[in-house]
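Enquirer: heads up, no residue letters with this:
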């Protein structure tokens, strides 16, 4: 189903989270190219309060160990936490706020989240499947230490990135899932108190 004649708007409108991605993943060089579309994210005072950490190979197993340690999970010998292995590439989204008299921390966290979503869109437009995963243990001491976060940083979750199967693409093309009604998200400022308007 086509929503827009502009391919960028069409890609944004048809973006879907892909919970099960394939084994291929973008290289760091490809990620750097896509980041050119992310760095213009709205950023009050240009503080650049975000950064990315890529997890590939054994890094994903180390994340599983950190998650288990944070949860107090003890596994049998040879058993491991397979959740971080659901994609060959995980990208940790890190908010790195700094003290600034005119930019409160919440604004800087919003910038980091905005960068994460722009990266999701850029990856989707480039043909990759993405699932942004979080969890209550994301900012546990063990997981933070595994990522080398400083005291003021926040882990916003991980983008699980990989290829999209042909069957998923077919389901996308055949989907008749309606778009959300945009009217529910758009309103206007209420009138002055006491004018009888609601």
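Expert: Right, received. Where do you want to start? Just so it is clear, the structure is predicted and the values come from calculations on it, not from any experiment. Numbering: from 1, shown residues only.

Enquirer: make it CA atoms for all contacts and neighbour counts henceforth
Expert: Noted.

Enquirer: helices and strands around the longest helix belonging to the chain, which ones?
Expert: Identified as the longest helix of the chain according to DSSP state H is helix 105-125. Helices and strands touching helix 105-125, as assessed by 3 or more C-alpha pairs under 8 Å, 6 or more residues apart in numbering; DSSP states H and E, comprise helix 7-13, helix 28-35, strand 50-55, strand 89-95, strand 129-133.

Enquirer: Just the residues contacting it, thanks.
Expert: Outside of helix 105-125, the residues within contact range by C-alpha atoms under 8 Å, 6 or more residues apart in numbering are 8, 11-12, 15, 34-35, 37-39, 41-44, 47, 49-51, 93-99, 129-130, 156, 159.

Enquirer: Buried residues, it. List them.
Expert: Neighbour-count burial for helix 105-125, counted by 16 or more other C-alpha atoms under 10 Å, picks out 105, 107-125.

Enquirer: still on that earlier bit, would you mind checking the contacts of helix 105-125 for buried ones?
Expert: By the neighbour-count criterion of 16+ other C-alpha under 10 Å, the contacts of helix 105-125 include these buried positions: 11-12, 15, 34-35, 38, 41-43, 49-51, 93-97, 129-130, 156, 159.

Enquirer: adding another structure so you can compare the two:
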């Protein structure tokens, strides 16, 4: 396929061109089964030695409040503020690097695989009609958040994908500023 082919014959290109972060979402969210279907194709993420060094923690309902309390503790803010942050969407997906022992695949490469999973999953969720926002912050790798997310000692949290419905009036998004290809696509 060439770059002159129409966007309609390039569904991945078209999906990436349409994807936008959604900071405000409705109370709708994909079901566990719908989410499972999307996560099941993450085996296509480039992954040296097929280690699958990642996992996703699904947070709904009161589980989001657990996260919120941990965020408040880590950020030294009132509990209500943390809970408010963690409940901005009906579904919060914690993206976890779950490294595997390997003599040939370093940790940084395994972390990159987990980041790829987060990006692919965000794209799939957007294509399924859901609004997403990847959130991080200083508390992401704090002791309080690690404990609340029940991470194993070798695991690290990359952040959270907030997921919900897209409000009708927010279905269109502003065009992005084009990339300066002279800066982002260079030759040696």
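Expert: Received the coordinates, thanks. All values derive from a computational prediction rather than experimental measurement.

Enquirer: got the helices and strands packed on helix 105-125 of structure 1 as TSV, with distance to residue 81 of structure 1 columns?
Expert: Rendered in TSV, the data for those read as follows (distance: least, C-alpha to C-alpha, whole Å):
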stretch	distance to residue 81 of structure 1
helix 7-13	33
helix 28-35	25
strand 50-55	15
strand 89-95	15
strand 129-133	15
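
Enquirer: which one of the ones you listed lies closest to residue 187 of structure 1?
Expert: For these, distance to residue 187 of structure 1 was read as C-alpha to C-alpha. The smallest value, 20.6 Å, belongs to helix 7-13.

Enquirer: Identify the residue of structure 2 aligned to residue 168 of structure 1.
Expert: Under the alignment (TM-score structural alignment), residue 168 of structure 1 pairs with residue 170 in structure 2.

Enquirer: ugh, typo on my part, it should be residue 116 of structure 1
Expert: Looks like residue 116 of structure 1 aligns to residue 118 there (TM-score structural alignment).

Enquirer: circling back: distance of the match of residue 168 of structure 1 from residue 14 of structure 2?
Expert: As defined by C-alpha to C-alpha, to the nearest Å, residue 170 of structure 2 lies at a distance of 19 Å from residue 14 of structure 2.

Enquirer: which residues touch residue 60 of structure 2?
Expert: Counting by C-alpha under 8 Å, 6+ apart, residue 60 of structure 2 touches 90-92.

Enquirer: Now check structure 1 for the residue matching residue 147 of structure 2.
Expert: Aligned partner of residue 147 of structure 2 by TM-score structural alignment: residue 145.

Enquirer: Run through the neighbouring helices and strands of the helix or strand hosting its match.
Expert: Secondary structure assigned from DSSP states H and E places residue 145 of structure 1 in helix 141-147. Applying 3+ C-alpha pairs under 8 Å, 6+ apart, one finds that helix 141-147 of structure 1 contacts helix 58-71.

Enquirer: With structure 2 overlaid, how far apart is the helix it packs on on average?
Expert: Overlaying structure 2 shows helix 58-71 of structure 1 at a mean distance of 1.1 Å from the equivalent residues (mean C-alpha distance after the TM-score superposition for structure 1).

Enquirer: what's the matching range in structure 2 for that helix?
Expert: Using TM-score structural alignment, the match for helix 58-71 of structure 1 in structure 2 runs over residues 62-75.

Enquirer: next one: the matching stretch to chain centre, how far?
Expert: The offset between the C-alpha centroid of stretch 62-75 of structure 2 and the centroid of the whole chain comes to 18 Å, using C-alpha atoms, centre = their mean, to the nearest Å.

Enquirer: For it, buried residues please.
Expert: So for stretch 62-75 of structure 2, counting by 16+ other C-alpha under 10 Å, buried means 63-75.

Enquirer: would you list the contacts of residue 60 of structure 2 in TSV and tack on neighbour count and distance to residue 7 of structure 2?
Expert: Putting those into TSV (neighbours: other C-alpha atoms under 10 Å; distance: C-alpha to C-alpha, whole Å) gives the following:
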residue	neighbour count	distance to residue 7 of structure 2
90	20	32
91	27	31
92	29	31
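
Enquirer: Residue 101 of structure 1 and residue 44 of structure 1, how far apart?
Expert: 12 Å.

Enquirer: same deal with residue 7 of structure 1?
Expert: Distance of residue 7 of structure 1 to residue 44 of structure 1, given as C-alpha to C-alpha: 29 Å.

Enquirer: quick one: residue 45 of structure 1 is in a helix?
Expert: Yes. Residue 45 of structure 1 sits within a helix when classified using DSSP: H, G, I helix; E, B strand; the rest coil.

Enquirer: Now do the same for it: its match in structure 2.
Expert: In structure 2, the residue paired with residue 45 of structure 1 according to TM-score structural alignment is residue 49.

Enquirer: Repeat that for residue 7 of structure 1.
Expert: Alignment of residue 7 of structure 1 against structure 2 is given by TM-score structural alignment, with residue 11 as its counterpart.

Enquirer: count of neighbours near its match?
Expert: For residue 11 of structure 2, the tally of surrounding residues (other C-alpha atoms under 10 Å) stands at 11.
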